[in-house]
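Trainee: Here is the input, now give the coordinates:
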Amino acid sequence: MTAPSVLVHRDLDLLAEAAAARLVTRIADAQAARGAASVVLTGGGAGTAVLAALAAAPARGAIGWGRLDVWWGDERFRPAGDAERNETGARAALLDHVPVDPARVRAMPASDGPDGDDPEAAAERYAAALRAAASPGGGPVPVFDVLMLGVGPDAHVASLFPGRPALHDERPVVAVRDSPKPPPTRISLTFPSLRAAREVWLLAAGESKAEAVRLGLADGADVSRAPAAGARGRDRTLFLLDRAAASELHG
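Mentor: All right, here's what the predicted structure looks like:
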């Protein structure tokens, strides 16, 4: 796994604008090199702020939106269109405002989807979609260009919470029940899938995230205590923070 780099911005607004600009560049570069690009989105305050900043950025025209594959790192297992779903927030902030190809926007199944109220079946359905999009012989998931993750106050990422079995699951996608953060039922990528990304960006803003950020960056951190410490990219790992979230870092 790559050693993380830390970039600190004055506040959430500047963090979101800077991350959006960086995302334009990464997507455009990937499309120039390989014809298409893939991103994995996250919810939460910082993740949604980045998407809103991207929607407002004049440079968004540099992205070939019809050649962009959109995935999610986790999802609340709620009905389609529910306000708690990460997909709903992403559509409102960005996806409804840009010419993405609907067939390339791969939302995680909803609880009123084809699998009904069965999160295990829904997780396997998403895993099958990832396998179908992966390069032949290249593993169970695509090599994502950028995978964004929020960092929770307890240092969770995606829906991988401290001390929970999903931290050690080798399947690409898992159902998460009894989440300590509501809603209790979720679907999440696992560490092997997160680590398939070329770049992993961990986003955190606010003083409530400071301890989690410190744990996520600590040398030899216990991933079972601080899942953020286990989220690393193949080529690059970035912690994109505001000053408050970085307040417990030293040096």
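Trainee: drop to CA atoms for contacts and neighbour counts, all remaining ones
Mentor: Fine.
Trainee: Go ahead and confirm Ala197 touches Val146.
Mentor: Yes. Using CA atoms under 8 Å, Ala197 makes contact with Val146 at a distance of 6.2 Å.
Trainee: want to put them side by side, so please do this one too:
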Amino acid sequence: MAIEVFDTPGLLAQAVARRLAARVTEAVSAGRTPTVVLTGGTIAGKIYGELAHDADWRAAEYWWGDERFVPEGHEDRNDRQAREGFLDRFEVPAEHVHAMPAHGCDQSMAEAADAYAETLPDDPFDVVLLGVGPDAHIASLFPGHPQVTETERRAVEVFDSPKPPPQRISLTYPALNHTRATWFVVSGEDKAEAVAKAIGGAPVEQAPAAGARGLEETVWFLDRGAASRLSS
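Mentor: Here you go, the predicted structure:
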């Protein structure tokens, strides 16, 4: 595990954008289709805004760690943020964008979660991006909720998210940890306690972020605020 601390959220976003471009380029050069799991939130939006024409973003395929089960195009959708932030800007082909089902589809949430799991690649993802909440949740895996202990299903329905909206679909550890690299991207002093708990090895039932890790690489990208409770 590595920890990288940046003075500002802007510098954090620039660094992650550069690193993601390099990782996508590396996969393309190796003759592979880059596979990336995206996240939502303010710092994710900053990262997407920093992405430039320094990688073949059209060559990659994209999934999401979780999604709010609201209608397609709703402002709360993580996929809308990513489409507006960079997918549409780089004209990523529709078949490379694996959005989670939306409210209004002809499936129950459980059926939608299972259907989404079927879209996941057999090989490990290249990169999973994860934000962390003030309660140390990742994706829609929340402290004390049963989804944290799921070991078989790769995507699950969430009916009672403590953070609105309450209905969501989330990848689980069997999917999130099937990745070459896990990158936590965390900004703000309000996340500092959660970061310290997760890095300090708190039980996953208390700090779900503690249960996520890459097969080859796990990096915490933090700004000064998010890192403020780490011991030096």
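Trainee: Just the helices from the second structure, written as ranges.
Mentor: Listed in chain order, the helices of the second structure (DSSP state H) span 9-29, 42-50, 78-82, 109-117, 173-176, 192-199.
Trainee: Next, the mean deviation of the shortest one compared to the first structure.
Mentor: Going back to what we said before, that points to helix 173-176 of the second structure. Taking mean CA distance after the TM-score superposition for the first structure, the mean distance separating helix 173-176 of the second structure from the aligned residues in the first structure is 0.8 Å.
Trainee: Would you mark the buried spots in that helix?
Mentor: Using 16 or more other CA atoms under 10 Å as the test for burial, helix 173-176 of the second structure gives 173, 175-176.
Trainee: One more: the first one?
Mentor: Residues of helix 9-29 of the second structure classed as buried: 9, 11-18, 20-21, 23-25, 27-28 (neighbour count, 16+ other CA under 10 Å).
Trainee: can you give me the strands in the second structure?
Mentor: 2-6, 35-38, 61-64, 66-68, 125-130, 155-158, 168-171, 179-186, 217-223 (DSSP state E).
Trainee: so the longest one matches what in the first structure?
Mentor: In this case it means strand 179-186 of the second structure. Aligned by TM-score structural alignment, strand 179-186 of the second structure corresponds to residues 197-204 of the first structure.
Trainee: rewinding a little: what is the nearest of the buried residues of helix 173-176 of the second structure to Leu215 of the second structure?
Mentor: Nearest to Leu215 of the second structure out of the buried residues of helix 173-176 of the second structure is Leu176 (CA to CA; 10.5 Å).
Trainee: correct me, but the closest one touches Val128?
Mentor: Yes. Because the distance of 6.8 Å satisfies CA under 8 Å, Leu176 of the second structure is recorded as touching Val128.
Trainee: Common neighbours of those two, please.
Mentor: Gly65 (CA atoms under 8 Å, 6 or more residues apart in numbering).
Trainee: rewinding a little: could the helices of the second structure go into JSON lines alongside distance to Glu216 of the second structure?
Mentor: Formatted as JSON lines, the helices of the second structure follow (distance: least, CA to CA, whole Å):
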{"stretch": "helix 9-29", "distance to Glu216 of the second structure": "13"}
{"stretch": "helix 42-50", "distance to Glu216 of the second structure": "22"}
{"stretch": "helix 78-82", "distance to Glu216 of the second structure": "26"}
{"stretch": "helix 109-117", "distance to Glu216 of the second structure": "23"}
{"stretch": "helix 173-176", "distance to Glu216 of the second structure": "13"}
{"stretch": "helix 192-199", "distance to Glu216 of the second structure": "17"}
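Trainee: Tell me which of those helices sits nearest to Val36 of the second structure.
Mentor: helix 9-29 (8.7 Å).
Trainee: Now find how far off-centre that closest one is within its chain.
Mentor: 15 Å (CA atoms, centre = their mean, to the nearest Å).
Trainee: so that helix matches what in the first structure?
Mentor: Using TM-score structural alignment, helix 9-29 of the second structure pairs with 12-32 in the first structure.
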